[in-house]
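# missing the sequence, but the structure's below:
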């Protein structure tokens, strides 16, 4: 009987932990502030992110989204917005689709617009963190 109680209690603890972590993430606890800076073709992305960060802590930089320098900070740099790429825009996914995807991804704080920048037509999310 004690073994069954132990297994049930362990399952409950794991379930509670998962739910708690999801709630923290939904409320923005683990959402970094992402900023799209430039193309990675002629720039040192990590250096650009360090110059841009101000008092925010740089968590990582990458060039994964179509070779765009994307920085992730622990909070928005002073006076700056969080912006993130959210796929490419096309006739299938236009402004309203982009906006809906951003609102869904950033828990209704995001606003999506299709932009032409760095020779790409992509969905850019501006969001509150």
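On my side now, so go ahead. Everything quoted here is computed from the prediction, not taken from an experiment. Numbering: from 1, shown residues only.

# for the rest of this, base every contact and every neighbour count on C-alpha atoms.
Will do.

# mind listing what's buried in the helix or strand encompassing residue 121?
If you go by DSSP states H and E, residue 121 is part of strand 120-127. Neighbour-count burial for strand 120-127 flags 122-127 (criterion: 16 or more other C-alpha atoms under 10 Å).

# tell me which two of those residues sit farthest apart.
122 and 127 (15.8 Å; C-alpha to C-alpha).

# what about residue 62, how many residues close to it?
Residue 62 has 16 neighbours, counted by other C-alpha atoms under 10 Å.

# check it against this one:
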């Protein structure tokens, strides 16, 4: 009986290790991309068609832009992009936006993108 328990214990440890490695692999490649306005497209369907089984989630951001979250191959050279709020001339300018991105994402850099309807937005580009 003790032999069966120890064999089961080792099996459980191996299984838990494999699950942890799989979970870490998925998390390491998490990426986001920004698309059209949510009132112009069906964000959920768009993310699913753009990323298929790699898609994790979607949301409409502060500027009502469709933002897809998906798992990207870590060896990919594609940049991920996500909105980091607004760029205000007197509160958060280009250097502030860049600092927010660099502090949040590894190899992240920010750009203030002009928006004709509202304040400029801070968009962060990063590698997953």
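Structure's in. What do you need? This one's a predicted model, so the numbers in the text were calculated from it and none came from an experiment.

# re earlier: so what secondary structure elements neighbour the strand holding residue 121 of the first structure?
Judged by 3 or more C-alpha pairs under 8 Å, 6 or more residues apart in numbering; DSSP states H and E, strand 120-127 of the first structure is in contact with strand 82-88, helix 95-105, strand 111-117.

# for the first one, grab the matching residue range in the second structure.
Which is strand 82-88 of the first structure. The alignment of strand 82-88 of the first structure onto the second structure (TM-score structural alignment) spans residues 80-86.

# post-alignment, the matching stretch versus the first structure, mean distance?
Taken over the aligned residues, the distance from stretch 80-86 of the second structure to the first structure averages 0.4 Å (mean C-alpha distance after the TM-score superposition for the first structure).

# chain center to that stretch, what's the gap?
10 Å (C-alpha atoms, centre = their mean, to the nearest Å).

# what of stretch 78-98 of the second structure?
In terms of C-alpha atoms, centre = their mean, the centre of stretch 78-98 of the second structure is found 16 Å from the chain centre.

# and that stretch, end to end?
19 Å (C-alpha to C-alpha, to the nearest Å).

# can you give me the buried ones in that stretch?
In stretch 78-98 of the second structure, counting by 16+ other C-alpha under 10 Å, buried: 80-88, 92-94, 96-98.
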